[in-house]
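Engineer: Here is my input; please provide its structure:
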Amino acid sequence: MMVTEKNQIGNEKEQTREIKTGARGPVQRTERTLAPDLARGAMLLFIALANSVGFFMPFEPGFDTTPHGVERGWNFLMNVLIHARAFPMFGVMFGYGLIQLTQRQDAASGNPLVARKVLLKRNGWLILFGFLHAALLYYGDFLGGYGIVGILITLLLLRRGARVHAIALWIQGLYLLFTIVLAVLVVLGLTHDTHGTATLPGNTISSLSSPDYLSSVMARLSEWPIHTLTLLGLILIVWLGVWAARHRILEEPARHVGKLVVGTMLGLGVAIGGGVPMGLFSAGYLHPDEQTLQLITILHQVSGMFGGMGFVSLFGLISLALMKRSAAPRANLFVGALAALGQRSLSGYLFQSLSWVLLASPYTLALGSKTSSPTFVAAGCSVAVWLVTVAAAGLMQRCSYRGPAETLLRRLTYGKQHTPRPSSQVQQHL
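Structural biologist: Got it, this is the predicted structure:
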């Protein structure tokens, strides 16, 4: 880790000022852990693939219901690996970040009320970010939901003891048991009738099919509150991230290899296995009756929650392997750019929504309606937009620029005095 003498002196002055004033500023680049940044940067590709479908095919259930040829395989992969499986990882990481922020504030001030104040302020602003994101770009916003959950965690769970936080693991155990029961019921249902004619109920999403921008805004204003309320169940996933952060699993992956291996195998095994029935149905290879399809749908949603545990654990192992291979893994061009995007995941997420509005809305380029295969147009645009954000984040990192959304949120949370100035030196760090 290389830090210039000038930056060391600046950091010491900043730390002294933080101790005197109580609250410290946002996390410095030299304090960041590789695994969370790498996970967020990589998984933004899955978020792009999941969210873009709604814009290019503005109706539920979120995939082509009459797939042909290669589209069948793509529908299968999307439902097994991505749909309802990617976003839980960000929930786990959100909970992990709540503890990291708390620990930094506690170390600087020694006053638990300081961290509480910062967290409440930051999550309050996050709710406003979510409202603006939904009103201007995408009704399926997660920021507002995370903000509400963050406030609930701060008020109800943050300062609880180890026994209380161990409940998060028991809840995962109950989820696992429920998932197994659902899987058995699905198998029994399919054994009973494999020639059903059930179809998923589909409906057009008003904001995504609106003929002009103003009407889309009005539609989103009514869609966002309902969608946000459905996200409050994320508190159980966020709580798992709180538990993991209290044990420093990603900061010290070498000490927790066993947990990471079990988390990867169990999490991804359940998520993938539970997604297979929906994957086969979406690909047109499975024909259940109505009752069995309802069970398949529930199984798909419940098992997907384990994707959070699985993907976080997987990236913990990947980061450990990278750190063993190199003392400065971020020095690698691609790894560094991917981690840089993870540091700027809020900006990357918002840029994706802006891209879908410009590329797919009926009142803009409307690319989805100009092709016979909107599925692959959406996939191609998702990969392209993600690569743009990876490259842009890498360039921002070299220029020591945090990212527009992150800069604004930090400024609102910590104030001007704690907003770090860009340095002319690019630091290498783990």
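
Engineer: Please count neighbours and contacts with C-alpha atoms only from this point.
Structural biologist: OK.

Engineer: I figured Ser210 hits Thr204, correct?
Structural biologist: No - with contacts counted by Cα atoms under 8 Å, Ser210 stays clear of Thr204, the gap being 10.1 Å.

Engineer: Those two - which one has more neighbours?
Structural biologist: Each of Ser210 and Thr204 has its neighbours counted (other Cα atoms under 10 Å); Ser210 has more, 18 against 13.

Engineer: wait, what's in contact with Ser209?
Structural biologist: Under the criterion of Cα atoms under 8 Å, 6 or more residues apart in numbering, the contact partners of Ser209 comprise Pro58, Ser216, Ser361, Pro362.

Engineer: how about a cut-off of 6 Å?
Structural biologist: Under the criterion of Cα atoms under 6 Å, 6 or more residues apart in numbering, the contact list for Ser209 reads Pro58.

Engineer: and what of the one 3 residues further on?
Structural biologist: If you count contacts by Cα under 6 Å, 6+ apart, Asp212 has them with Tyr363.

Engineer: What separation is there between it and Ile153?
Structural biologist: 39 Å (Cα to Cα, to the nearest Å).

Engineer: How is the residue positioned nearest the centre of the chain assigned, secondary-structure-wise?
Structural biologist: Closest residue to the average C-alpha location of the chain: Phe90 at 2.8 Å, with Cα atoms, centre = their mean. Classification of Phe90 into helix, strand or coil gives helix, according to DSSP: H, G, I helix; E, B strand; the rest coil.

Engineer: And for Leu45?
Structural biologist: Using three-state DSSP, the secondary structure recorded for Leu45 is helix.

Engineer: Quick check: the gap between it and Leu338.
Structural biologist: Applying Cα to Cα, the value for Leu45 to Leu338 is 11 Å.

Engineer: Could you also give me the structure for this next sequence, so I can compare it with the first?
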Amino acid sequence: MSIDTAPRTPRGPVRRAERALAPDLARGAMLLIIALANAAGVVFAGEPGLDATPEGAERGLNLLLFELVHARGYPVFAVMFGYGLVQLARRQDASGATPKQVRSVLLRRNLWLVVFGFAHATLLYYGDFLGAYGIVGIVMTLVLLRRGDRFHRIALVLWALSAVEILVIGAVVTSGLLGGSGGSVPLPSGHVDSLAAPGYLASMLARLGEWPVHTLTVLPFIIITWLGMWAARRRVLEEPARHRSLLTWTAVLGLGVAIAGGLPAALVSAGWLNADESTASLMLVLHGGSGMFAGPGYVAVFGLIAMRVTRPGPVVGALSALGRRSLSGYLFQSVAWLVLLAPFTLALGHRFGSPTATGLIIAVAVWLAAVLIAHLLDKRGQAGPAEIVLRRLTYGPRT
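Structural biologist: Next comes the predicted model:
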């Protein structure tokens, strides 16, 4: 059964540019959101990264982080992972591979992603997503890839049910705020031992215990990757003009739910709203649940932007170049956090005034460096180093 179910449209020059641009642009921009979230987490050795006693401008930074970044980066990663899996399968189909051969390629690639994830977590950063998405990719390849359109509509039903759940939790949080005891507690923040470890060996040993637990918490979000698969089957990002209405509504509703659901926790994190302990804990549940809607919301925004770009300039071109090397960009960030922010290396996050502001500035600088490197590699026609290794492991040495 073919996975290419979308009606085909004329293939003029603009159409080809759209198909190449939108997914890569989304992946490149996605890495900025991930950088901001992870840098804050490393600076404060917690999840989410949070200054519990903000002052002045830090209050506004906390609010923006909770509204736009925390628990809002990985859903973009997840949507694009599901989208990319279908793109890869489609390219294999077009090359003449049989369904069995396509399945074999995808399984090998995702098994190697699990290995990449284990190495990434052990050596660099506990909050690895590669291993979890490798496992999810194996499940999607075996269970979802060759299903028909009617089966894939289940993903839309699950998202509708999730929206109802968010509404219910939001109502409970509102009720708790209106009828609470008036107490005031900070938002719960999970301490991460590896991020506070005094030495590299101690951090690595801690990560060996943290990675399996973190990976298990990510696995249920297959619902997000499934939506990416559903969108890829319809070429939503390759042909954004044909899906303008869908992208517009997804951007408005997705980001609207994420911002509204994240607002109570954001206000508490900024010190502008008080809540008792039970309500504060439920706020974080609402914050995390609503954050999954930011994934399709952000991706839809990138699709709408790509639709208006007929001739990519240097900025869009560089972002797209990073998107085509997103695995290398993701690992590059983790190396940067270890060198720049870890307490046993340069520990720059606590050397210059506000740790929150410093962490965010470093995150943007690291992301911009990745954009520049990707652009230089693109001009030379070179893939990212991690992509080269993964491709070689998946397909074998070139003959």
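
Engineer: Just tell me what the residue nearest to the centre of the first structure corresponds to in the second structure.
Structural biologist: Taking TM-score structural alignment, the alignment pairs Phe90 of the first structure with Phe77 from the second structure.

Engineer: And Trp243 of the first structure, by the same measure?
Structural biologist: In the superposition onto the second structure, Trp243 of the first structure corresponds to Trp230 when matched by TM-score structural alignment.

Engineer: Going by residue numbers, what spans are helices in the stretch 51-200 of the second structure?
Structural biologist: With DSSP state H, counting those that start in this stretch applied, the stretch 51-200 of the second structure shows helices at 57-68, 74-94, 99-123, 130-139, 149-179, 193-196, 200-218, listed in chain order.

Engineer: what stretch of the first structure does the third one fall on?
Structural biologist: I take that to be helix 99-123 of the second structure. When helix 99-123 of the second structure is compared against the first structure (TM-score structural alignment), it corresponds to residues 112-136.

Engineer: Over to the first one?
Structural biologist: Counting by TM-score structural alignment, helix 57-68 of the second structure falls onto residues 70-81 of the first structure.

Engineer: Can you give me the buried ones in the matching stretch?
Structural biologist: Within stretch 70-81 of the first structure, the residues that count as buried by 16 or more other Cα atoms under 10 Å are Glu71, Arg72, Gly73, Trp74, Asn75, Phe76, Leu77, Met78, Asn79, Val80, Leu81.

Engineer: can you pull the contacts of the aligned residue in the second structure for Ala391 of the first structure?
Structural biologist: Superposed on the second structure with TM-score structural alignment, Ala391 of the first structure falls opposite Leu372. By Cα under 6 Å, 6+ apart, the contact set of Leu372 of the second structure is empty.

Engineer: repeat for Tyr126 of the second structure
Structural biologist: Arg207, Trp211.

Engineer: I'd like the distance between it and Pro23 of the second structure.
Structural biologist: Computed with Cα to Cα, the distance linking Tyr126 of the second structure and Pro23 of the second structure is 27 Å.

Engineer: Now the strand or helix carrying the match of Ala391 of the first structure on the first structure. Mean distance?
Structural biologist: Remark: Leu372 of the second structure resides in helix 355-379, with elements defined by DSSP states H and E. Here the mean offset of helix 355-379 of the second structure against the first structure after fitting is 0.7 Å, by mean Cα distance after the TM-score superposition for the first structure.

Engineer: cool, and stretch 25-38 of the second structure?
Structural biologist: Here stretch 25-38 of the second structure is compared with the first structure after superposition; its mean distance to the aligned residues, by mean Cα distance after the TM-score superposition for the first structure, is 0.9 Å.

Engineer: Could you export the helices of the stretch 51-200 of the second structure as a markdown table, including distance to Trp367 of the second structure?
Structural biologist: Converted to a markdown table, the helices of the stretch 51-200 of the second structure look like this (distance: least, Cα to Cα, whole Å):
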| stretch | distance to Trp367 of the second structure |
| --- | --- |
| helix 57-68 | 17 |
| helix 74-94 | 15 |
| helix 99-123 | 18 |
| helix 130-139 | 19 |
| helix 149-179 | 31 |
| helix 193-196 | 20 |
| helix 200-218 | 24 |
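
Engineer: Out of the ones you listed, which is closest to Ser281 of the second structure?
Structural biologist: Of all these, it is helix 149-179 that lies closest to Ser281 of the second structure, at 9.6 Å by Cα to Cα.

Engineer: how about that closest one, which residues of the first structure does it hit?
Structural biologist: Equivalent residues of helix 149-179 of the second structure are located at 162-192 in the first structure, counting by TM-score structural alignment.

Engineer: Give me the buried stretch members for that stretch, please.
Structural biologist: Of the residues in stretch 162-192 of the first structure, those buried by neighbour count under the rule 16+ other Cα under 10 Å are 165, 168, 172, 175-176, 179-180, 182-183, 185-186, 189-190.

Engineer: swap in stretch 232-247 of the second structure?
Structural biologist: Residues of stretch 232-247 of the second structure classed as buried: 232-241, 243-244, 247 (neighbour count, 16+ other Cα under 10 Å).

Engineer: And for Pro374 of the first structure, the neighbour number?
Structural biologist: 20.

Engineer: mind checking what it lines up with in the second structure?
Structural biologist: Taking TM-score structural alignment, the alignment pairs Pro374 of the first structure with Pro355 from the second structure.

Engineer: Tell me the spacing between Val285 of the second structure and Ile166 of the second structure.
Structural biologist: Distance check for Val285 of the second structure against Ile166 of the second structure: by Cα to Cα, it reads 9 Å.

Engineer: related to what we said a few turns ago, next, the mean deviation of the helix or strand where the match of Trp243 of the first structure lies compared to the first structure.
Structural biologist: When elements are defined using DSSP H and E, Trp230 of the second structure is found to belong to helix 222-233. With mean Cα distance after the TM-score superposition for the first structure, helix 222-233 of the second structure departs from the first structure by a mean of 0.5 Å once superposed.

Engineer: Report the next helix or strand after that helix in sequence order.
Structural biologist: Once the chain leaves helix 222-233 of the second structure, the next helix or strand it forms, by DSSP H and E, is helix 244-269.

Engineer: tell me the average deviation of that following helix from the first structure after fitting.
Structural biologist: Superposing on the first structure places helix 244-269 of the second structure at an average distance of 0.7 Å from its equivalents, by mean Cα distance after the TM-score superposition for the first structure.

Engineer: Equivalent analysis for stretch 279-286 of the second structure, please.
Structural biologist: Superposed on the first structure, stretch 279-286 of the second structure shows a mean distance of 1.4 Å to its aligned residues (mean Cα distance after the TM-score superposition for the first structure).
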